[in-house]
Each structure stands twice: as structure tokens, then as C-alpha cells.
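Trainee: Below is the structure, and that's it, no one-letter string:
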């Protein structure tokens, strides 16, 4: 399990792989028309939720795609507030991609940048050889530009539209921090 530390105004976020008991919360998040607008495969039924959760577990086992449920502590336990995904991971590969969505009640509170930063740091620490992570979104989604910038992903370029994306897009990228070398000691 990963954590995004608390801020003066927000609690700690917990990030973990999806579980079967997340189905109801997943369906509730996808009831939001804004979320459905930006996703290609909305989850609207229990059968779709089960397929989503089964695929998420299989992807973790395969090691090529890591989907994190992002949870916020609540009086009744934990509340699903977002998802962050690390995808297109290849063994020894130098680049991969991140994506995310935020549940409607959590938008505008800094959840997405904090969760994205936690997964980014996890990926760079865990995946040998990973040098760059890309974050891509459609050009007409300025909120994703703000999240990318806050999470340390500066704008790189405009990408032309191509299926399944009907509009041009932005590519943002973040690079692994170079390893710090120890200063050499004199006389050695």
C-alpha cells in the first residue's frame, strides 16, 4: 500500500490495488457524467465492475499495468476518491505512461496531484531502468493540464488526434531523478 502524506487541509491518501469489495464504490464513481466523458470504458453495472476488477488483478500479476484505488479515510472507513494507473510497463523499459481519474466529490481538493505523485515516485523506485513517465490527455481538458503541472509533469508537446481520441492531445512528462553520486574523498 502507498500513502500520499496529509496536508494542512487534507487527510492522508491510501493507494492500493483494487479489491473485489470496491465494486459498489467503483460504480458510484462512474455515475458522474464528467468522469464518463473522459473515460473510454465506463463501469455502470456489477458485471462491468467485476470485469474491471478481474482485469486489474490480472494486470498486476502480469506486471505491465498497475491500477491503484485511491482512498481517503472517512468516519465509516475509507472512501474511494480516485484511481491512478501506471500502464505500458515493459521489463527494463525506459518509459511508461500514467493516467488517473478523480471522483466528483474529490475534485478540486488536490487529490489527483498527490496520488499521481505517490505512484510516480513508486514507479521510479520500483521499476529498474524506468527513465520517463508520460501523462496524456485531450487538449480540451485543462483540468488535466493543471494536475500534470502540480505533479511535476511539464507540458512537452501537442499530439495529433488519433483513434480512439477524437481531439488533439497534450503530452506531459516527468523524468527519474538522476542518482546522486558521493563526492570522492581526497587521497583515494
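Mentor: Received it, and whenever you're ready, just let me know what you need. Predicted, not measured: the structure shown is a model, and the values here were computed from it.

Trainee: from here on, contacts and neighbour counts on C-alpha atoms
Mentor: OK.

Trainee: what's the following helix or strand after the longest strand along the chain?
Mentor: When the chain is scanned for its longest strand (criterion: DSSP state E), the result is strand 77-87. Following strand 77-87 in sequence order, the next helix or strand is strand 95-102 (DSSP states H and E).

Trainee: In terms of secondary structure, what does the next helix or strand after that following strand contact?
Mentor: Reading on from strand 95-102 to the C-terminus, the next helix or strand found by DSSP H and E is helix 111-126. Packed against helix 111-126 by the contact rule (3 or more Cα pairs under 8 Å, 6 or more residues apart in numbering; DSSP states H and E) you find strand 2-4, strand 13-17, strand 77-87, strand 95-102, helix 142-150.

Trainee: and if we set it to 10 Å?
Mentor: When contacts are defined as 3 or more Cα pairs under 10 Å, 6 or more residues apart in numbering; DSSP states H and E, helix 111-126 sits against strand 2-4, strand 13-17, strand 66-74, strand 77-87, strand 95-102, strand 132-138, helix 142-150, strand 169-175.

Trainee: which ones are touching residue 177?
Mentor: Contact partners of residue 177, counting by Cα atoms under 10 Å, 6 or more residues apart in numbering, are 121, 124, 131, 132.

Trainee: related to what we said a few turns ago, next, the angle from the longest strand of the chain to strand 95-102.
Mentor: Angle of strand 77-87 versus strand 95-102, following axes from the mean of the first three to the mean of the last three Cα atoms, to 10 degrees, is 150 degrees.

Trainee: here's the one I want to compare it with:
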């Protein structure tokens, strides 16, 4: 999959590939203590923001990271978050989903709706390539991510042991399996 024109919808949310003109909104989203706490990748300035956007473009081109800006059409296209599918090579049955929500959008159900749209799209789009399971990983103390995972049908599968320095605390691995094919 290297079609960076894919869009998804979930109610008033429009999920679309990231664009260069998203840079100011991206920087504003990352200027949030919660984002700095929970996300491994940091975007502290325009240079890092440009690099981050390049990584998203390269992910679409290679098909290894399919990242969507989540915008709210009821709020003039306001950037409210991000969802991404990190895919291994075709034929591997699992992939990893990730997401974040901007500070101003938290508590509005953005993350579960965006993650649900991404999940449904991934299982439909990559079924023929063998995708059977999506995983979602977060730090064990990130209760909000745990709630989003559970609301989105990702069951807690295991506790992951911390691996400092990159993963200083234990984590949760949540899993959602592809729906069974219709008979």
C-alpha cells in the first residue's frame, strides 16, 4: 500500500494522510505536557516537525507506516489527533496501531472513533495479505490509552516488562483480532 490519497471517516472525523501545511497544528499538538510524557517521538520545533512529516510521507511510499491526520469537519478541519498503522512485510499476520489526541480534543471520543476507523480499514484492506491481528502498546500507567484500547475492542493481552532506557516502565499489549469471514 503506497496510496497516500486514502481517506477514512468516523462521524465528523476525517482521517487523511499528513500534509506539509499541517506543520503549525502538529507543533501546537506536540506543545503539550501529556504528549511529551506519553510519546517516544518528540517534535519540539519546526525542523523536527518537517522531519516527522517526511517520515510519514516515506512510510506511505514504502507501505510500512500508514499515518493519518485526524481532523474534525464540524470544527473547520481542526487537527484533533493522529492514528497510524505500522505494518511489517506482507504475509505477517500482525501489525501495530498507534494514536494520539491533541489536548483540546481529549474527552470528545476522538481516539476511539479514529482507532476504530483505522482498525476496520486495516482488516479490510490487508486481509488478503494475511493481516489477522492488530496490537496496541502503551505504558502501564497510561490509563487513558488503556480505556481507548478497551473501548475500541482491543483486549488486554499481556504486561510487557520495562526495557530501559527506551521503555522505562512496564507496558500493556492490547490485541484485536480480525473478524471471522462470513460463511
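Mentor: Nice, thanks for sending it over. Given the structure is predicted, the values throughout are model-derived calculations rather than measurements.

Trainee: that older thread, among the contacts of residue 177 of structure 1, the buried ones, what's the ChimeraX command?
Mentor: Buried residues within the contacts of residue 177 of structure 1, by 16 or more other Cα atoms under 10 Å, are selected in ChimeraX with:
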select :124,131,132
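
Trainee: Which of the contacts of residue 177 of structure 1 are conserved in structure 2?
Mentor: Conservation of the contacts of residue 177 of structure 1 in structure 2, assessed by both residues aligned by TM-score structural alignment, their matches' Cα atoms under 10 Å: retained contacts are 121, 124, 131, 132.

Trainee: from what I can see the first one touches residue 176, true?
Mentor: Yes. Residue 121 of structure 1 lies in contact with residue 176 (Cα atoms under 10 Å); the separation is 8.5 Å.

Trainee: Now the common contact residues for the two.
Mentor: In the contact map built from Cα under 10 Å, 6+ apart, no residue is linked to both residue 121 of structure 1 and residue 176.

Trainee: want to try CSV for the contacts of residue 177 of structure 1, with distance to residue 71 of structure 1 as columns?
Mentor: Rendered in CSV, the data for the contacts of residue 177 of structure 1 read as follows (distance: Cα to Cα, whole Å):
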residue, distance to residue 71 of structure 1
121, 18
124, 22
131, 28
132, 26
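
Trainee: what sits against the residue most central in space within structure 1?
Mentor: With the centre of structure 1 defined as its mean C-alpha position, the nearest residue by Cα atoms, centre = their mean is residue 84, 2.3 Å away. Contact criterion Cα under 10 Å, 6+ apart gives 15-16, 66-70, 98-102, 112-113, 115-120 as the residues in contact with residue 84 of structure 1.

Trainee: ok, now with 7 Å
Mentor: Applying Cα atoms under 7 Å, 6 or more residues apart in numbering, one finds that residue 84 of structure 1 lies in contact with 67, 68, 69, 99, 100, 101, 115, 116.

Trainee: Select only the buried ones of the residues you listed in PyMOL?
Mentor: To isolate in PyMOL the members of the contacts of residue 84 of structure 1 that are buried, counting by 16+ other Cα under 10 Å, one can use:
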select buried, resi 67+68+69+99+100+101+115+116
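
Trainee: what would the contacts of residue 84 of structure 1 look like in TSV with distance to residue 165 of structure 1?
Mentor: Listed next are the contacts of residue 84 of structure 1 as TSV, based on distance: Cα to Cα, whole Å:
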residue	distance to residue 165 of structure 1
67	21
68	23
69	24
99	15
100	16
101	16
115	25
116	22
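
Trainee: from the contacts of residue 84 of structure 1, which is closest to residue 156 of structure 1?
Mentor: Nearest to residue 156 of structure 1 among the contacts of residue 84 of structure 1 is residue 99, at 16.0 Å by Cα to Cα.

Trainee: ok, the closest one touching residue 83?
Mentor: No. No contact is recorded between residue 99 of structure 1 and residue 83 when judged using Cα atoms under 7 Å, the distance being 8.3 Å.

Trainee: Could you work out the end-to-end span of stretch 129-149 of structure 1 for me?
Mentor: With Cα to Cα, to the nearest Å applied, stretch 129-149 of structure 1 spans 24 Å between its terminal residues.

Trainee: in it, what's buried?
Mentor: Neighbour-count burial for stretch 129-149 of structure 1 flags 130-139, 144-145, 147-148 (criterion: 16+ other Cα under 10 Å).

Trainee: now swap in stretch 42-56 of structure 1 and tell me
Mentor: Judged by neighbour count using 16+ other Cα under 10 Å, the buried positions of stretch 42-56 of structure 1 are 42, 43, 44, 48, 49, 50, 52, 53, 56.

Trainee: What is the corresponding segment of structure 2 for that stretch?
Mentor: Alignment note (TM-score structural alignment): stretch 42-56 of structure 1 is matched to residues 42-56 of structure 2.

Trainee: How far off centre is that stretch?
Mentor: When C-alpha coordinates are averaged (Cα atoms, centre = their mean, to the nearest Å), stretch 42-56 of structure 2 and its chain have centres 16 Å apart.
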